[in-house]
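Peer 1: Next come a sequence and a model predicted from it.
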Amino acid sequence: MDSLEVTKAPAGSREPLISALASGFVPGLARLGSGLARRLDALPPPLGRALHRLRTRGERRRLHAIALAHIARRLPEIQASLDAAPPGFVYLAGDSHAELLGPEPFGGRPCVNGGIGGLSSRGYATYLAELSFPRRAGLALLFVGTNDIFAGSRPRSQPRIDGFGEAVGQILDRLQASADRVVLCAVPPLEPGEQVRRDPGAVAAYSERLRSIAAGRGCGFADPFAEMREGHGGFAKPGFLHEGVHLRDYASLAAALAPTVAG
């Protein structure tokens, strides 16, 4: 199951759980109402399946509304920061890994946090097109991929990898027109157990695709998650992550990015 693709964000207020958005919305059902799920499993199969579908549809609608409200809040926040930013600022682009870095992750270096938790690369390309950059950024850092590798979407199939590349290309069209330097960040590792929802094998595959795109577009490439990786299997070492994909300490990510920002 991929992250929700939303095309229009109505007015609304942000839910306090960014992590619920960035975890992929619907896959989060695995942690919601497990007792109800067990009771449904005890019903005769036809009735149980029908009620499961109704429950999933209702939860999907609820989470879709949360996603739209979050985006509706984030877009004007990001635009206001862009309007106020001085020339040469750092722009953080992408999903929750960008958003959760916060507004000032690099000390005194001016920064605009343009991250929107929960969006896939295609979703972020859509919303980035709605933003304007009155002044040119000195550096743009892009974090995408976590919400493109849900196991049910067959992320390592060639059409999915190609679609990811196309979406990243659309993002880069905008970022390269708005920033002096653009750096693509590798896809972060997953917490053990997250393979039920996301494909750990796609972490390396999508990171290599990002590296290749960066080389072809004249962008930089960085892996600020390198110290967290447990070998090359797509998983993180114990203790670095929680909720499947999120870092316990985003200050450590900012520190790992410091040489790239200074670069």
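Peer 2: It's in. Residues are numbered from 1 along each chain as shown.
Peer 1: From here on, just use CA atoms for contacts and neighbour counts.
Peer 2: Noted.
Peer 1: Distance of G12 relative to E166?
Peer 2: G12 sits 30 Å away from E166, going by Cα to Cα, to the nearest Å.
Peer 1: whoops, F143 was the one
Peer 2: 15 Å.
Peer 1: Now the terminal residues of stretch 146-166, how far apart.
Peer 2: 16 Å.
Peer 1: which parts of that stretch are buried?
Peer 2: For stretch 146-166, a neighbour-count test (16 or more other Cα atoms under 10 Å) marks 146-151, 154-156, 161, 164-166 as buried.
Peer 1: Identify the residue nearest A179 in space, chain neighbours excluded?
Peer 2: A137 (4.3 Å; Cα to Cα, 6 or more residues apart in numbering).
Peer 1: meant to ask about L247
Peer 2: Per Cα to Cα, 6+ apart, closest to L247 is L241, 4.5 Å.
Peer 1: just A204 next, same as before
Peer 2: That would be G234: by Cα to Cα, 6+ apart, it lies 6.4 Å from A204.
Peer 1: now S81
Peer 2: Spatial nearest neighbour of S81, excluding adjacent residues (Cα to Cα, 6+ apart): V112 at 5.9 Å.
Peer 1: Against that first model, consider the following:
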Amino acid sequence: MSSRAAVLSSQTKSKSGLLLGIAAALIVCSGAAFWIGTETPRELTSEAYADQRLPLINSQLNEAKPGFIFLSGDSHSELLNTTYRLCGRELVNGGVSGAKAELYRDFVNRLALDAAPAAVVYSIGTNNLLRKKKPLSAAPTRSFEDNVARTVAAFRRKAPRVIVLAVPPISTELKDKFEIAAVSAYSQVLQSACKRAGCEVIDPYDFARESDGNTARPQATRDGIHLSSYRAVHERMEQLLCPGGTL
């Protein structure tokens, strides 16, 4: 091999190694962001992850045809698979793992929702139930309701129908981190917010709940919070929203 060929070969290997390193770093970062709802890395807040998600979400919104359904809120929305159409309609996923009600209240105003969605599905609540935030006390509860109502009002200016999902159940293994008794309480708060803002609440997680309404059944979650099967959640949503097959 000539000296010039050897140099070129070395440069090519160096570039390939750099690209592989960048790809690996992106995979690690995206994986960390994905589970931000349960173990938020110090270097990546939910706000920073929302900033990362926004260009992708808005790009897909810009290409959506009128009449689509927009999935919004926290990781329970982000984990829904958009390859499964909902009620016969195209889906755009605007979920942000780790999102609390106050984050999405601001985030909704940055969304390019000009293509007239037929409906918005909004999942929120889990990340507001951290025990250290004392979610059952009066001030956090009022703040949660107000933030949800404001978000729904923003969605209602863009879509004729807004569907809010009840707060999913949480496994008792996370009782030291989450106020599990607040699951039902915050689902009731969602009902109250919807009376104010003009939305409807459905519970596509009913199959995964114990009779207390708060606790996840055994094997219903993969990590104590996220459901073992979001395809099952999707199918239950479809049963509740469009039993005839279309919205």
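Peer 2: Received the coordinates, thanks. All values derive from a computational prediction rather than experimental measurement.
Peer 1: Could you get me the TM-score between them?
Peer 2: Superposed pair, TM-score by TM-score structural alignment, normalised by the length of structure 2: 0.82. Supporting alignment: 216 aligned residues with a Cα RMSD of 1.9 Å.
Peer 1: and the residue nearest to L247 of structure 1, what is it in contact with?
Peer 2: Contacts for L241 of structure 1 (Cα atoms under 8 Å, 6 or more residues apart in numbering) come out as L190, E191, L247, R248.
Peer 1: Out of the residues you listed, which comes closest to L257 of structure 1?
Peer 2: Distance to L257 of structure 1, by Cα to Cα, is smallest for L247 among the contacts of L241 of structure 1, at 14.3 Å.
Peer 1: aligned partner of that closest one in structure 2?
Peer 2: Per TM-score structural alignment, the equivalent position to L247 of structure 1 in structure 2 is L227.
Peer 1: Ok, P76 of structure 1 next?
Peer 2: By TM-score structural alignment, P76 of structure 1 lines up with P55.
Peer 1: Would you mind measuring from V183 of structure 2 to L61 of structure 2?
Peer 2: In terms of Cα to Cα, V183 of structure 2 sits 31 Å off from L61 of structure 2.
Peer 1: S207 of structure 1 -> structure 2?
Peer 2: In structure 2, S207 of structure 1 lands on S187 (TM-score structural alignment).
Peer 1: What residues does its match make contact with?
Peer 2: A166, V167.
Peer 1: Next one: it from W35 of structure 2, what distance?
Peer 2: For S187 of structure 2 relative to W35 of structure 2 (Cα to Cα), the value is 23 Å.
Peer 1: What of A5 of structure 2?
Peer 2: A5 of structure 2 is 46 Å from W35 of structure 2, by Cα to Cα.
Peer 1: quick one: R4 of structure 2 is in a helix?
Peer 2: Yes: looking at R4 of structure 2 with DSSP: H, G, I helix; E, B strand; the rest coil, it is inside a helix.
Peer 1: Give the equivalent position in structure 1 for it.
Peer 2: Per TM-score structural alignment, there is no equivalent position to R4 of structure 2 in structure 1.
Peer 1: Near R4 of structure 2, how many other residues are there?
Peer 2: Using other Cα atoms under 10 Å, R4 of structure 2 is surrounded by 9 other residues.
Peer 1: Could you do E59 of structure 1 as well?
Peer 2: 17.
Peer 1: got it, and D206 of structure 2?
Peer 2: Count around D206 of structure 2 with other Cα under 10 Å applied: 16.
Peer 1: So what does it match up with in structure 1?
Peer 2: Using TM-score structural alignment, the partner of D206 of structure 2 in structure 1 is A226.
Peer 1: likewise S14 of structure 2?
Peer 2: Aligned partner of S14 of structure 2 by TM-score structural alignment: none.
Peer 1: ok but S14 of structure 2 is inside a helix, no?
Peer 2: Yes: the assignment for S14 of structure 2 by three-state DSSP puts it in a helix.
Peer 1: now the helices for structure 2?
Peer 2: Remark: helices assigned in structure 2 by DSSP state H are 3-34, 46-63, 75-78, 101-107, 138-156, 182-197, 230-241.
Peer 1: Cool, thanks, signing off.
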